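Colleague: Can you look at this prediction? I've put the sequence above it.
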Amino acid sequence: MNTQNKEAVHRITIVGGGAGGLELAVRLGKKLGKSGKAIITLVDASRTHLWKPLLHQVAAGTLDSHADEREYFALARSNHFDFRLGRMDGLSRDKKEIYLAPTLDENGIELLPRQAISYDSLVIALGSQTNDFGTPGARENSIMLDSLAAAERFHQKLINCCLRAQTQDQVAGEGRFTVTIIGGGATGVELAAELHMTTKILSSYGLVNFHPEKDLKIVIVDASPRLLQMLPERLSESVARELRSIAIEVHTNEKVVEVSKAGVQMASGKFIPSGIVVWAAGIKAPEFLKDLDGLECNRINQLVVNRNLQTTRDPAIFALGDCCACPQGEGLPNVPPRAQSAHQQASTLAKSLIRQLQGKSLLEFTYKDHGSLVSLGNYSTVGSLMGAIASGSVFIEGTLAKWMYWSLHKHHQVAVNGLFHTWLSTWAETIDRVRNPRIKLH
């Protein structure tokens, strides 16, 4: 393709390589990029992709992130899109350009200069980050599982505390090491169960003086009346019952007012001394989306879009996933920030952008709630399948729920890697489970 023709081709730029953004880039690359009908560019600040719902397993050490990461450059080559490394920090709607901050190496030396990328259609799919609601000390004294780096930092602290517990009998005055998880949503409860399972396994790897029940205490704190407040009450009760059966302490109706190096202070006056604090309560879109060249956003920085996933003030800019506030209809709440939402939006938007190039109208997005699944490691999996029967939902648990939770990840892998490569990687995972320790020990 010569330069003149290339400049005339429609340019679709996608910012954010999470579940929705990457799936969209792959779909458009195969449909438009391969045939030269459009130039598809994916932008991300990281060089690799990891499915975000797996971060709690990385933190607990039950998943080696290197086994599941995919290189964006390799994905781009095999799926006919371009990849640009960088973090978006600005936008010019008049020039139709986005701006990427300089990329630095581990020593702070500039690796890539400031960049400008042009677009005809822009899709912002930057996901979300943890919302600490301005709680004093939260950002300084707790770990927020927003990234792979944060999950790996938590894992190192956990392993170190377990090693330190080996000498606990010799250190006068030391009690149980406490991990406090603030937030009783899916991330919080899944992390708690994985941690309990990890420490039990760890004690069998030569840490003869480390006793999970005696040396480690896991606590969940949530301001809502019950865990998993947004999910069906029956599912919530089942999860709470399972957590308490493995000695995980649960505090509901407790608002955290301060996080210090010593622990967590609640509004009720209760104080929990803590060695590690994980903040997993609430989300917000990245801060720089607020007032991004006049685009409308809500109080948690989400870009406001219409049913076509177009931003309200610029029809050439779209948003999907956790970073957008998408209406469902009159009297209904916005589409919930879940992985299934991002997947459905990516599928709809891929069809819409193809139709747009054909001179056809955009499709309206309709969210279909397929239910929720919560995994408690090897202990249990529970879920609610929506729309399964006329009355609305079917409650499932046990082996069926475990299989369906596993299949969610596989579904994402198929969307990104294709069926054959997913089949191969699944066999590789099975072999690795036999060859490697059950948890990551470093």
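Modeller: Thanks, I have it.

Colleague: rest of the way, CA atoms for contacts and neighbours
Modeller: Noted.

Colleague: Next up, the contacts around Tyr313.
Modeller: One thing to correct before we go on: residue 313 is Arg, not Tyr. Contacts for Arg313 (CA atoms under 8 Å, 6 or more residues apart in numbering) come out as 294-296.

Colleague: and Ile117, helix, strand or coil?
Modeller: The three-state label given to Ile117 by DSSP: H, G, I helix; E, B strand; the rest coil is strand.

Colleague: Arg93 is in contact with that one, correct?
Modeller: No - Ile117 is not in contact with Arg93 according to CA atoms under 8 Å; the separation is 11.9 Å.

Colleague: hang on, the earlier thing: what's the ChimeraX line that selects buried ones from the contacts of Arg313?
Modeller: Applying 16 or more other CA atoms under 10 Å to those, the buried members can be selected in ChimeraX as follows:
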select :295,296
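
Colleague: Now do the helices in the chain.
Modeller: For the chain, the helices defined by DSSP state H cover 3-8, 19-28, 55-60, 65-68, 72-79, 138-141, 148-164, 186-202, 212-215, 233-245, 339-357, 399-417, 419-435.

Colleague: and the fourth one, which residues are buried?
Modeller: In this case it means helix 65-68. Ser65.

Colleague: Pasting the second one now:
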Amino acid sequence: MHRIVIVGGGAGGLELATRLGNRLGKSGRARVTLVDRCAVHVWKPLLHEVATGSLDTHAHEIAYAAHSHWNHFTFVHGEMTGLDRERRCVRLGPMLEAEDGGDEVLPSRDLEYDTLVLALGSRTHFFGVPGAQEHAIALDTLQQAERLRKRLLQVCQRKRALGATEAHEAVDVAIIGGGATGVELAAELRRMESTLRQFRLLSESPRAAMRITLLERGDRVLPALPQRVSDTTQTTLEKMGIAVKVQTSVTRVGPEHVEVDGGASIAADITIWAAGIKAPGVLASLDGVAVNHINQVKVTSSLQSETDANIFALGDCASCSWTAGVMVPPRAQAAHQQAMFLFKALSARVKGGRVGEFRYVDHGSLVSLGSPTAVGSVAGINSSGRFFVEGFVAKLMYAALYRKHLVAVSGLRRTVFAIAAQGLGRLLAPRVKLH
């Protein structure tokens, strides 16, 4: 059988594996294999809610092993470390007891393929800022989100217990990067604060509030979105008591402060880095696979590597042209569209048919600013081809994006049951995870 190996179980990779498994794997026309270094999948746009404890990971995670069994593909737990293009083999590193080390569970392995799909997503780009990698917390993985959540709770508890005055009890949080991740995290932290006060992890005094500062190098937050969305978002954040500083470049990150251009220093008990992305470094080490300056695989209009027709790439790790001089943006909707294209293209390829060309359609963007609020620009019918949405309607549309992802991966019936179970779970526990 034709061997299709997909490396990376993010939104695009998991959806592609699921669709190919149910069509080609189930009928025996191809052997579909998904490789990921983690055992479970959590939709990446939800990580800011994991970090603030407002989302129960156990209720929202998808176990790759079980999901692969139900959808007729094979899951291999491992991390890609190299590639032998002549032998068409993916090299997997040894599997250890824990991410930071421990005994070897499985040795290094080779995985043969006829068609390889790279869907490794992206990692945080620290741009060489001194101290950033050592002292700032990124938000790329579930483990990092959990680390941030626990750190927040620990700092709040320490300040509450040891603060000599109300001013000393305040928790300073600096978020570097005014894109969607930074903006949504800032708003979610403000929501988290009320629950922490309720359960006495923060003082009830206004002076002991969580002081949140959002730093953006450009001249506005959400620079990739329309000006009106950006302006409305900044106004909303400032009404929440979040300090928004644009045209501010970070020059150094220390353990308890952030230095910006001009020599100013901003106090920070916790620093979160949400400014810029790059593809995983392993892609730059693959012999004969062309990548750009941020390690993204250079692909043609059919999402095939420019240097190897047997290798495809999708999502954040692919450098794909959209219009003249503009690349497909690193968004969940792009990964979904590319997964849908590759599902049809690889099904045709197995039959010996033509792959075709990918065309990206921008349906707009939505940003969550807390429980009842969202803002964004979505595809519509007016002179600009867009219409502006905010408030409760925008929040419903934002929530529907995740439901759409669940339906694409798990099917309608499982999604309905999952939503019901999650709703019941919220009735039996605090809104924020407190441990």
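Modeller: Right, received. Where do you want to start? This structure is a prediction, so every number in the text was calculated from the model and none was measured.

Colleague: How alike are these chains, TM-score-wise?
Modeller: Overlay of the two chains. TM-score (TM-score structural alignment, normalised by the length of structure 2): 0.97; 433 aligned residues with a CA RMSD of 1.4 Å.

Colleague: residues in contact with stretch 190-209 of structure 2?
Modeller: If you take CA under 8 Å, 6+ apart as the criterion, stretch 190-209 of structure 2 is touched by 52-54, 153, 156-157, 160, 166-171, 210, 240, 370-371, 431-432.

Colleague: for that stretch, the distance to its chain's centre please.
Modeller: Stretch 190-209 of structure 2 sits 28 Å away from the centroid of its parent chain (CA atoms, centre = their mean, to the nearest Å).

Colleague: what span of structure 1 lines up against stretch 212-219 of structure 2?
Modeller: The aligned range for stretch 212-219 of structure 2 in structure 1 is 218-225, by TM-score structural alignment.

Colleague: Now which residue in structure 1 aligns to Lys298 of structure 2?
Modeller: Using TM-score structural alignment, the equivalent of Lys298 of structure 2 in structure 1 is Val304.

Colleague: Can you get me a residue count around its match?
Modeller: Val304 of structure 1 has 21 neighbouring residues, counting by other CA atoms under 10 Å.

Colleague: next one: Val416 of structure 2
Modeller: Neighbourhood size, Val416 of structure 2 [other CA under 10 Å]: 14.

Colleague: returning to that earlier point: which of the helices of structure 1 sits closest to Ala125 of structure 1?
Modeller: Ranking these by proximity to Ala125 of structure 1 (CA to CA) places helix 19-28 first, at 5.4 Å.

Colleague: what range in structure 2 matches the closest one?
Modeller: Helix 19-28 of structure 1 corresponds to residues 11-20 of structure 2 when matched by TM-score structural alignment.

Colleague: centroid residue for structure 1?
Modeller: Nearest residue to the geometric centre of structure 1 (CA atoms, centre = their mean): Lys52, 3.1 Å.

Colleague: What is the aligned counterpart of it in structure 2?
Modeller: Mapped onto structure 2 by TM-score structural alignment, Lys52 of structure 1 lines up with Lys44.

Colleague: And Ala342 of structure 1, what's its match in structure 2?
Modeller: In structure 2, the residue matched to Ala342 of structure 1 (TM-score structural alignment) is Ala335.

Colleague: which residues does its match contact?
Modeller: Counted by CA under 8 Å, 6+ apart, Ala335 of structure 2 has contacts 11-12, 314-316.

Colleague: I'd like the distance between it and Gly12 of structure 2.
Modeller: Separation of Ala335 of structure 2 from Gly12 of structure 2 (CA to CA, to the nearest Å) stands at 5 Å.

Colleague: shared neighbours of those two, anything?
Modeller: By CA under 8 Å, 6+ apart, the residues touching both Ala335 of structure 2 and Gly12 are 314-315.

Colleague: aligned partner of Ile181 of structure 1 in structure 2?
Modeller: Alignment note (TM-score structural alignment): Ile181 of structure 1 maps to Ile175 of structure 2.

Colleague: so what's Asp231 of structure 2 up against?
Modeller: The contact partners of Asp231 of structure 2, taken as CA under 8 Å, 6+ apart, are 220-221.

Colleague: before we move on, what about Phe288 of structure 1?
Modeller: Phe288 of structure 1 sits next to 89-90 when contact means CA under 8 Å, 6+ apart.

Colleague: From Leu139 of structure 2, how far out is Glu49 of structure 2?
Modeller: Distance, Glu49 of structure 2 to Leu139 of structure 2, using CA to CA: 11 Å.

Colleague: the more surrounded of those two?
Modeller: A direct count of neighbours by other CA under 10 Å for Glu49 of structure 2 and Leu139 places Leu139 higher, at 25 against 20.

Colleague: Look up how far Leu191 of structure 1 lies from the residue mapped onto the more buried one from structure 1.
Modeller: Under the alignment (TM-score structural alignment), Leu139 of structure 2 pairs with Leu145 in structure 1. Leu145 of structure 1 is 10 Å from Leu191 of structure 1, where distance means CA to CA.

Colleague: list residues touching both of these two?
Modeller: His56.

Colleague: which stretch among the helices of structure 1 comes nearest Phe365 of structure 1?
Modeller: That would be helix 339-357 among the helices of structure 1, by CA to CA, at 6.4 Å.

Colleague: quick one, the closest one and helix 19-28 angle?
Modeller: 30 degrees (axes from the mean of the first three to the mean of the last three CA atoms, to 10 degrees).

Colleague: Following superposition onto structure 2, what is the mean distance for helix 339-357 of structure 1?
Modeller: Once superposed with structure 2, the aligned residues differ from helix 339-357 of structure 1 by a mean of 0.4 Å; criterion: mean CA distance after the TM-score superposition for structure 1.

Colleague: Give the buried residues for that helix.
Modeller: Neighbour-count burial for helix 339-357 of structure 1, counted by 16+ other CA under 10 Å, picks out 339-354.

Colleague: I figured the match of Leu139 of structure 2 hits Ala281, correct?
Modeller: No - the pair Leu145 of structure 1 / Ala281 is not scored as a contact, 10.5 Å apart, by CA under 8 Å.

Colleague: got any residues that touch both of these two?
Modeller: In contact with both Leu145 of structure 1 and Ala281: Thr130, using CA under 8 Å, 6+ apart.

Colleague: coming back round to it: which other residues reach the match of stretch 212-219 of structure 2?
Modeller: Applying CA under 8 Å, 6+ apart, the external contacts of stretch 218-225 of structure 1 come out as 178-184, 188-189, 192, 196, 247-256, 281.

Colleague: which among those residues end up buried?
Modeller: 178-184, 188-189, 192, 196, 248-251, 254-256, 281.

Colleague: Distance of the nearest residue to Arg153 of structure 1 once chain neighbours are set aside relative to Leu441 of structure 1?
Modeller: Leaving out its chain neighbours, the residue that sits closest to Arg153 of structure 1 by CA to CA, 6 or more residues apart in numbering is Ala59, at 7.7 Å. According to CA to CA, Ala59 of structure 1 stands 12 Å off from Leu441 of structure 1.
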